[in-house]
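>>> no sequence for this one, just the structure:
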């Protein structure tokens, strides 16, 4: 797989990711009150993530800025890894596709973090507007838009279960976006097809 095809894959994923995020951001009110139930186990709703996966945040006044800058350095490193894998190492298509997915997902969420704070107003109790007069944040302080929710089943844990007995359990509880799916798929390819992913092609093939 050459760089042109890798870039095309990245471009398509970024377009799909950003179109879905902008649509959700401008057509949904924040939280479950504005959700659409596709099925009992698939719902679409708008939430915004200020931190990393699972809402993890870096504490402190400048935590969000530090996180965004870290993401920029990380995606730069992933981009170099992609270029190096194609141009110099003659790596397998499994590896190239996996890196491309991870790069596209990371870049998609970075766009939210860098730009969304200055182009959208708030989604709490009202529909957000694009290119807002009164944006909700500043540069590098945007919130990542998530919308895909798959609560496959929900139950109360038996009282005999240690620590969590009697509490409510929901699977799958995460809410995510297209960029997150791309990252997870890329990582999954590296794990499941590890030997094929890191098998180098003979030079000239």
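Here it is on my side, so go on. Only a predicted model underlies this, so the values are computations on that prediction, with no experimental measurement involved. Numbering: from 1, shown residues only.

>>> all contacts plus neighbour counts: C-alpha atoms, from now on.
Fine.

>>> show me what the strand or helix carrying residue 6 is packed against.
According to DSSP states H and E, residue 6 maps onto helix 3-27. Contacting helix 3-27 under the criterion 3 or more CA pairs under 8 Å, 6 or more residues apart in numbering; DSSP states H and E are the following elements: strand 42-49, helix 93-111, strand 144-149, helix 178-192.

>>> so how far is that helix off the chain centroid?
How far helix 3-27 lies from its chain's middle: 11 Å, per CA atoms, centre = their mean, to the nearest Å.

>>> adding distance to residue 198 and mean neighbour count, write the helices and strands packed on helix 3-27 out as a markdown table.
Listed next are the helices and strands packed on helix 3-27 as a markdown table, based on distance: least, CA to CA, whole Å; neighbours: other CA atoms under 10 Å:
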| stretch | distance to residue 198 | mean neighbour count |
| --- | --- | --- |
| strand 42-49 | 33 | 20 |
| helix 93-111 | 7 | 24 |
| strand 144-149 | 31 | 23 |
| helix 178-192 | 8 | 19 |
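
>>> output those as JSON lines; include the columns distance to residue 15.
Shown next, in JSON lines, are these (distance: least, CA to CA, whole Å):
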{"stretch": "strand 42-49", "distance to residue 15": "19"}
{"stretch": "helix 93-111", "distance to residue 15": "9"}
{"stretch": "strand 144-149", "distance to residue 15": "14"}
{"stretch": "helix 178-192", "distance to residue 15": "10"}
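
>>> next one for the comparison:
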């Protein structure tokens, strides 16, 4: 696959990701939910840290996380360029492009959203507010909105530790960028032999 085709994938994912996030940020109050189906909702939440809402403690924790993400995106970009240069399989280049697009989509939130938007707590945020954003550069929150509570209910009493507790499956709220990263990783796992044909052949000979 050519770098041009990989770039088209990246641009499409970024457009869908950022359009959806900007729409949610400028039309929803934090915590607002629209139930589309019983198993799917649009739920506006913001992620201040890593996956599953994990945070790095300390005054510079958020800054460190954003800089780490930038370094990771730079590494993925080189991996993509090198794979195209070596004429690697289309499945590998596609997977890397999806992972790169997703990582870059969330980086945009972390770097710019604190400056570009108002706080969404109890009001719909304004884009480029006159009084400034809710945080400084590199301190933005990632916008999430896709929620799939496939099953909700009380667990049977016989289950150890959690018996009788209210349980939701699947509870995490995510976005298009997260989806792109997940699809890229899943493709690599499912089509490992096609993605890395030379490595697999060498392992078979040894």
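In hand now; what should we look at? This is a predicted model, so every value here is computed, not measured.

>>> how close does the aligned partner of residue 165 of the second structure in the first structure sit to residue 127 of the first structure?
Matched across to the first structure, residue 165 of the second structure falls on residue 167, judged by TM-score structural alignment. Distance, residue 167 of the first structure to residue 127 of the first structure, by CA to CA, to the nearest Å: 34 Å.

>>> looking at those two, which one has more neighbours?
residue 127 (17 against 12; other CA atoms under 10 Å).

>>> contact partners for the more buried one?
25-29 (CA atoms under 8 Å, 6 or more residues apart in numbering).

>>> the helices and strands packed on helix 3-27 of the first structure: which one's closest to residue 16 of the first structure?
Nearest to residue 16 of the first structure, of all those, is helix 178-192, at 7.5 Å by CA to CA.

>>> and the closest one, what does it pack onto?
Packed next to helix 178-192 of the first structure, using 3+ CA pairs under 8 Å, 6+ apart, are helix 3-27, helix 93-111.

>>> how much does it stray from the second structure?
Helix 178-192 of the first structure, aligned to the second structure and superposed, deviates on average by 0.4 Å (mean CA distance after the TM-score superposition for the first structure).

>>> circling back to that earlier point, for the contacts of residue 127 of the first structure, which one is nearest residue 105 of the first structure?
Nearest to residue 105 of the first structure among these, with distances taken as CA to CA, is residue 25, at 18.1 Å.

>>> gap between that closest one and residue 66 of the first structure?
Taking CA to CA, one finds residue 25 of the first structure at 24 Å from residue 66 of the first structure.

>>> of those two, who's got more company?
residue 25 (27 against 16).

>>> tell me which residue of the second structure lines up with that one.
Aligned partner of residue 25 of the first structure by TM-score structural alignment: residue 25.

>>> these two touch, right, its match and residue 143?
Yes: counting by CA atoms under 8 Å, residue 143 is a contact partner of residue 25 of the second structure at 7.5 Å.

>>> list residues touching both of the two?
Looking at what touches both residue 25 of the second structure and residue 143 (by CA under 8 Å, 6+ apart), the common residues are residue 44.

>>> isn't residue 177 of the first structure up against residue 149?
No: using CA under 8 Å as the test, residue 177 of the first structure is too far from residue 149 to be in contact (9.0 Å).

>>> show me what residue 36 of the first structure aligns to in the second structure.
Match for residue 36 of the first structure (TM-score structural alignment): residue 34.

>>> how far away is its match from residue 46 of the second structure?
16 Å.
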